[in-house]
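Undergrad: Return a 3D structure for these sequence lines:
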Amino acid sequence: MTTATWLAFSIATLAATGSPGPNAMLVVRNTVRHGLYAALFTVSGNLCSRFVMASGVMLGLSALLNASPWLVIGLRLAGALYLIWLGIRAMRGQGPQAAVTHVTPHVRQPCLRIFLEAATVSLVNPNTLGFFAAAVPQLVDLHTPILPQLATLIAIDTTVVLTVMSTYAFVTHAVHRRITSHSRLMMIRRGGGAALVIVGLTMLPLR
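TA: Below you'll find the model as predicted:
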């Protein structure tokens, strides 16, 4: 495996991760609602799911999905509906902060709950699985040990995703701290919910 090949994978990962999608929108939403600590567990859940998907592709998961198109449709539908549900909850103000009538410090949520939510969003996102399914077969050399290649792939993917998502979180946190009006805070939170709904709608398997 050449350095140029891994560099190309790094650039492709950066491009795919940098464009706003379900995972990025969830990082933004959780940072606004719960603070930077929530972004940490959101990104951790995302990375855990990406590890599972990359490993699955190497073990032949992409071949199974190619042979069963209905699995892909089901995955897309589940992911779309889950994101729409999360977005509607955010827009309706449901959750621990719904009854807050003035600006208060972030209410901490269970770390495991945030982690599992992020992991679920990532797992049901067919775009991430499609990215690995397209990239991994071109990267892996079947004539050399698989585990070192998987370790390298995961290390590159983790570094890029962590950098991009941390940027989303810190920028969101910086902007959020400058806004003290409760009405504007609620507008931002509902805007984040609307973004999740829009992303979910674009994922619906309508064709």
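
Undergrad: When you work out contacts or count neighbours from here on, use the C-alpha atoms and nothing else.
TA: Will do.

Undergrad: The helix or strand harbouring Tyr82 packs against which elements?
TA: Assigned by DSSP states H and E, Tyr82 belongs to helix 69-91. Applying 3 or more CA pairs under 8 Å, 6 or more residues apart in numbering; DSSP states H and E, we find helix 69-91 packed against helix 111-123, helix 126-139, helix 182-203.

Undergrad: try it again with 7 Å
TA: helix 182-203 (3 or more CA pairs under 7 Å, 6 or more residues apart in numbering; DSSP states H and E).

Undergrad: which other residues reach the helix it packs on?
TA: Identification of contacts with helix 182-203 by CA atoms under 7 Å, 6 or more residues apart in numbering yields 21-22, 25, 29, 32, 76, 80-81, 83-84, 87-88, 90-91, 102-103, 179.

Undergrad: And for stretch 80-95?
TA: 189-190, 193-194, 196-197, 200-201, 203-204.

Undergrad: Neighbour-wise, which one of these leads?
TA: Highest neighbour count within these: Leu196, with 29 neighbours (other CA atoms under 10 Å).

Undergrad: residues making contact with stretch 17-32?
TA: The contact list for stretch 17-32 (CA under 7 Å, 6+ apart) reads 38-39, 42, 121-122, 161, 164-165, 168-169, 172-173, 176, 189, 192, 195-196, 199.

Undergrad: quick one more, to check against the first:
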Amino acid sequence: MSIELWVMFALAYLATTLTPGPNVLLVLKNAVQYGWRTTFATVLGNLSCQLIIVCLVALGVGELLSKTPMWFLVMKVLGGAYLIYLGVKALRQKQQGLPIIEHKANGVKKTNRQLFRQSFLVSASNPKTMIFLSAFLPQFLDVTHPHSEQFAVMFLTIAVTVTSVHLAYVWLVIQLGQKVSRGRFEQVMAKVSGSLFITMGGGVLLSSRS
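TA: Sure thing, here's the model as predicted:
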């Protein structure tokens, strides 16, 4: 992959990452709820799923998924239902007056493993991600060089981009949170994240392969 082609890929992927989606929303929710350090476990879960997806795309599985209605339907229903579950959970937490910031002392703080698993599932929740990457990544392949090396470079670029963008979003939200009442900010964040998760889950359920 030439430098010019890599720059084009990096800029194009950055543009897609800047648009907030379920992964960004989850990072922000966890940062507000459990502290900014949870960003790393959440991002790692996302990137682990992305690595698997990139490997599957390299093997041509994404194209197969786009041509297999039953598998697409199963993944769509499971993914959409999981996002809606996260949204309902966040809204119920707000309505029941439960603390949004949880501490180890009350025994309910999520472990890094739980945050990792949650992020992995959210990243895997939309089957159109694989279909999108199956169409997106090959556009930047140099046919004169081994594809495996280029997919590796693209994943490393994805990892750096996702980590940087998510950390930037977390920093902005933390700065915003310092300017308003902590309790009020936590409640608003729970309401917004819950509503958006439900909306995104509905979008996944209503999505088509095209």
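
Undergrad: State the pair within the contacts of stretch 80-95 of structure 1 that is farthest apart.
TA: Arg189 and Leu204 (23.3 Å; CA to CA).

Undergrad: Please identify the residue most distant from the middle of structure 1.
TA: Seen from the C-alpha centroid of structure 1, the residue lying at the greatest distance (CA atoms, centre = their mean) is His143, 32.5 Å away.

Undergrad: Spell out the secondary structure type for that residue.
TA: Three-state call for His143 of structure 1 (DSSP: H, G, I helix; E, B strand; the rest coil): coil.

Undergrad: if I pick it, what's in contact with it?
TA: Not one residue lies near His143 of structure 1 by CA under 7 Å, 6+ apart.

Undergrad: what comes up buried for the helix ranked longest in structure 1?
TA: Identified as the longest helix of structure 1 according to DSSP state H is helix 146-177. Residues of helix 146-177 of structure 1 classed as buried by neighbour count (16 or more other CA atoms under 10 Å): 149-150, 153-154, 156-158, 160-162, 164-166, 168-170, 172-173, 176.

Undergrad: against structure 2, where does it fall?
TA: Using TM-score structural alignment, helix 146-177 of structure 1 lines up with residues 147-178 of structure 2.

Undergrad: In TSV: the contacts of stretch 80-95 of structure 1, plus distance to Ala54 of structure 1.
TA: Shown next, in TSV, are those (distance: CA to CA, whole Å):
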residue	distance to Ala54 of structure 1
Arg189	32
Arg190	33
Gly193	29
Ala194	30
Leu196	24
Val197	27
Gly200	23
Leu201	25
Met203	21
Leu204	23
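
Undergrad: for those, which one is nearest Leu7 of structure 1?
TA: Within those, the smallest distance to Leu7 of structure 1 is 29.1 Å, found for Met203 (CA to CA).

Undergrad: What distance do you get for the residue nearest the centre of structure 2 to Ile198 of structure 2?
TA: Taking CA atoms, centre = their mean, the centroid of structure 2 lies closest to Asn23, which sits 2.3 Å from it. Distance of Asn23 of structure 2 to Ile198 of structure 2, computed by CA to CA, to the nearest Å: 14 Å.

Undergrad: Give me the neighbour count for Leu86 of structure 1.
TA: Under the neighbour criterion other CA under 10 Å, Leu86 of structure 1 is assigned a count of 19.

Undergrad: actually Ser62 of structure 1, not the one I typed
TA: By other CA under 10 Å, 21 other residues sit near Ser62 of structure 1.

Undergrad: nearest residue to it other than its sequence neighbours?
TA: Ala133 (5.6 Å; CA to CA, 6 or more residues apart in numbering).

Undergrad: Gln149 of structure 1 too?
TA: Spatially, and ignoring its direct neighbours in sequence, Gln149 of structure 1 is nearest to Val140 (6.8 Å; CA to CA, 6+ apart).

Undergrad: okay, now that neighbour: neighbour count?
TA: Val140 of structure 1 is flanked by 16 other residues according to other CA under 10 Å.
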